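>>> The following comprises the amino acid sequence and a computationally predicted model.
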Amino acid sequence: MDTKTNRRILILGAGYTGMMAAHGIARRDKTADVTLLNPTDVFNERLRQHQAAVGQDLGAHRIPDILAPAGVAFVQGRAARIEADRHRVVLDDGRELAYDLLVYAIGSAAPRVANAFTIDDPMFALALRDNDKGVLTVCGAGLTGIEAATEAAETYPGMQVRLLSRGEPAAMMGPKARAYLMRALFRLRIEVRTGVSVARVLPGAVELEGGDHLPTDVALWTTGVEYAPLAAEAGIAVDAHGRVAVDAALRSVSHPEIFAIGDAAAIRQGYGVIHGTCQSGIPSAAHTAESVTRLLQGKDPKPFRFGYIHQPVSLGRKDAVIQFTNPDDTPSRWYLKGRAAIAYKEAVSSSPLKFYRSTTPIPARMTGRTGGRHNRLNPAPASVDTLA
């Protein structure tokens, strides 16, 4: 690429990964023209959605204010299509944004299910408040479902909270951490039903496969993810799930001027394809910021390497459990519980806004696990989990 003129960098999505990439590029190369596109101008703290879901005030953070110190331009709007051959993104209102390099950071979303809320729905907090003596049914006992159920049970002790799952809650954890988690669910009087599958959610009830109906006042759906069809519709190579297929440097295998990061990318490592979490997404963004800078300097990008460290889980505001992991995300023998786990989770899973506001870019090597070294900057998993 012409490093003197091809410096228009367009980033789609202002989640954790998009924000990290924008700041990383702009702070590394002051000559780059970095623009970030997002449908809203409010930053969503996805790591803490389980807190917002029960009405906790996390504060309002405007995206333009966060981007301004780094000199990143912000455009509010929704991408309708990518015209990859023209290096253009067309917005749903007809505006066009040109790019030389594109960073695809749209992420994933929970599927919308009739008569059920998702964790990012602001109306969910109101529904809980209005049914504080009623029944909440959480469909899916992955980490998202567990954190939502425990927050609700602690915030509304008069509410009956039910957790439904095909398998054991937090099945990805080791036996000791999982046993501690189960004791916390029991302490909070959360009803756990395993070996069940939800057929559909009806007004006032959840219907199980087999026909049984469980009365409920509020239903929360936390299982499965969906990926935006934007890349596939543009002719960009995607995997079977709709994630952008990338090479070792996180560049699209069909369009090398496009990087894909976070949940939106099918990032393959030696142990398999990375599953969508902020723990892996932010390192992919930091690496891409470094790679884009290298391209602007006429250098080749380096391969991305990542290994998992932990599975931190909040169990309300007064308890937590941390399962430490091997690089492939399988549980190791180590875990934390109680106050130590709370302190750890607050340290590593606190808002990354402080990184965005920093005057120094975060080196990509500091955000992943390389050569067996652990770091303490990786946030906790925050994506919607598959039904365990």
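It's in. What you see is a predicted model, and the numbers here were worked out from it, not measured in a lab.
>>> can we go C-alpha only for contacts and neighbour counts from here?
Will do.
>>> can you give me the strands in the stretch 101-250 of the chain?
For the stretch 101-250 of the chain, the strands defined by DSSP state E, counting those that start in this stretch occupy 101-104, 108-109, 135-139, 160-165, 191-194, 198-202, 205-208, 213-215, 218-221, 226-227, 244-245.
>>> also this one, for the comparison:
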Amino acid sequence: MTGKHIVVIGAGYAGLSAAAGIGRGQDRVTLIAPEQRFHHRVRQHEIAAGHRVARPDVAHVLRGRRVTHLATRVTELDLAARKVATEDGGRLAYDTLVYALGSRTAWGTVPGAAEHAYSAERAEELRRRIAGAPAPGTVAVVGGGATGIELATELAEAYPAWQVRLVAAGRVGGWLSERGRAHVLKVLGRLGARVDEERRVVAVTAEGLETDGGPIPADVVVWAASLEAHPLAAEAGLAVAEDGRALVDGHLRSLSHPEVHVVGDAAAVEVPGIGRLRMACATAMPQGRYLAKLLTGRTAEPFAFRYALQCISLGRGEALVQLIHPDDSVRPRVVTGALGRLVKAGIVKGLPLSLR
């Protein structure tokens, strides 16, 4: 093999699409990620509800590409020496590093949250906990954003004997248009889920939630309140924003270490006329594809992006497609019902195919 050695760490939407694209060129590419199969993160609520979710093999995505996959976890970055340390004791030198470790559930400073609540990453454990319970009880989902809404509706539909309560510090779906938020609340009500808005959780215990409006008893707590960037970027010395995401320029290069490119939820990407992009697969995959073109010489232009819509699953037969302006502000129009579900399903099922 000829050319530079490019190391990609992380095999999520951004990392895997970047590795697959860069692997079309002449450089030697090493992907470091413990997963043997793609982690389809936006379908975790379906796994929690007991539905089967297709997860392609990483090797299948990378077939025919000049990429070596090391199924291990990165433990340390030596930016000065340009080396990556892994948990199996390896140390790899790189010419260019693609940092794509993404984000994870943020527990914040809420006492007991990490100890007593399930996160979306633990969807399979959550499914076993509910399915194996001796009797139905109450599931409290904390978080009024898209992840919380999808989990609450999916669980309420899949386990009708259980009481599902969606607890939010603000308004559930508060960023949506009036029509969009009204539809979300309508579906939650139809599924028998109880909505507790303006209830900030101050602690999680074995008995449920403690909120600023009083206790909410729950047999199972699911935490979907917020996300945070993986801390390795800040620990290694990359320049990061206040939320821990790495600061990058228009070509997704680290402002402090230009030999490092950062993509996906790990990057604080500023797009002219739009501002900082939010964490989402809808923004991560375009960054991965763009970086592949940049590093294989197929473009020299800065990264460009425009929003179009946001999709939220509302159980098996419903979904909300919220139309948005290019700058991420909402339009009044929404698509719901069976058509909304078809649009959402088409996008979600097509994501693994578009990784290549």
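Everything's here; your move. Source: prediction; values computed, not measured.
>>> TM-score for the pair, please.
Superposed pair, TM-score by TM-score structural alignment, normalised by the length of the second structure: 0.93. Supporting alignment: 347 aligned residues with a CA RMSD of 1.7 Å.
>>> on that earlier part again, mind checking which of the strands of the stretch 101-250 of the first structure is nearest G77 of the first structure?
strand 101-104 (15.0 Å; CA to CA).
>>> so that closest one aligns onto which residues of the second structure?
Counting by TM-score structural alignment, strand 101-104 of the first structure pairs with residues 96-99 of the second structure.
>>> For the matching stretch, which residues meet the burial criterion?
Within stretch 96-99 of the second structure, the residues scored as buried using 16 or more other CA atoms under 10 Å are 96-99.
>>> hmm, who's touching it?
4-10, 15, 259-263, 266 (CA atoms under 8 Å, 6 or more residues apart in numbering).
>>> In a markdown table: those, plus neighbour count.
Below are these laid out as a markdown table (neighbours: other CA atoms under 10 Å):
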| residue | neighbour count |
| --- | --- |
| K4 | 13 |
| H5 | 18 |
| I6 | 23 |
| V7 | 25 |
| V8 | 28 |
| I9 | 26 |
| G10 | 25 |
| G15 | 32 |
| E259 | 15 |
| V260 | 23 |
| H261 | 24 |
| V262 | 34 |
| V263 | 33 |
| A266 | 28 |
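>>> Inside helices: which ones of those?
Among the contacts of stretch 96-99 of the second structure, the ones falling in helices (DSSP state H) are G15.
>>> Pull the most distant pair out of the contacts of stretch 96-99 of the second structure.
Most distant of those, by CA to CA, are K4 and A266, 23.6 Å apart.
>>> State the number of residues packed around the closest residue to A304 of the second structure other than its chain neighbours.
Nearest-residue entry for A304 of the second structure: V271, 6.7 Å, with adjacent residues in sequence omitted and distances by CA to CA, 6 or more residues apart in numbering. V271 of the second structure: 17 surrounding residues under other CA atoms under 10 Å.
>>> What of the one 5 residues further on?
By other CA under 10 Å, the residues close to R276 of the second structure number 13.
>>> picking that back up, could you look over the strands of the stretch 101-250 of the first structure and pick the most buried one?
Highest mean neighbour count among the strands of the stretch 101-250 of the first structure (mean count of other CA atoms under 10 Å): strand 244-245, with a mean of 27.
>>> if we can go back for a sec, what is the mean deviation of the match of strand 101-104 of the first structure from its aligned residues in the first structure?
Taken over the aligned residues, the distance from stretch 96-99 of the second structure to the first structure averages 0.8 Å (mean CA distance after the TM-score superposition for the first structure).
>>> In contact with the residue nearest to A304 of the second structure, which residues?
Per CA under 8 Å, 6+ apart, neighbours of V271 of the second structure: 250, 277, 303-305.
>>> Out of these, which end up buried?
277, 303, 305.
>>> now those in CSV, with secondary structure?
Formatted as CSV, those follow (DSSP: H, G, I helix; E, B strand; the rest coil):
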residue, secondary structure
L277, coil
F303, coil
F305, coil
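>>> So which of the residues you listed is the closest to Q287 of the second structure?
Checking those against Q287 of the second structure by CA to CA gives F303 as the nearest, at 7.4 Å.
>>> any idea how far that closest one is from T283 of the second structure?
Separation of F303 of the second structure from T283 of the second structure (CA to CA, to the nearest Å) stands at 11 Å.
>>> Quick one: map S226 of the second structure onto the first structure.
Applying TM-score structural alignment, one finds that S226 of the second structure aligns to G224 in the first structure.
>>> How about V141 of the second structure?
Superposed on the first structure with TM-score structural alignment, V141 of the second structure falls opposite V138.
>>> Stretch 47-58 of the first structure: how far from the chain's middle?
Centre-to-centre, stretch 47-58 of the first structure and its host chain are 15 Å apart (CA atoms, centre = their mean, to the nearest Å).
>>> do stretch 184-193 of the second structure as well
On CA atoms, centre = their mean, the centre of stretch 184-193 of the second structure falls 24 Å from that of its chain.
>>> so that stretch aligns onto which residues of the first structure?
Under TM-score structural alignment, the match for stretch 184-193 of the second structure is residues 181-190.
>>> Other residues contacting that stretch?
149-150, 153-154, 160-163, 169, 191, 315, 321.
>>> let's go with 7 Å and repeat that
Residues from elsewhere that reach stretch 181-190 of the first structure (CA atoms under 7 Å, 6 or more residues apart in numbering): 153-154, 161-163, 321.
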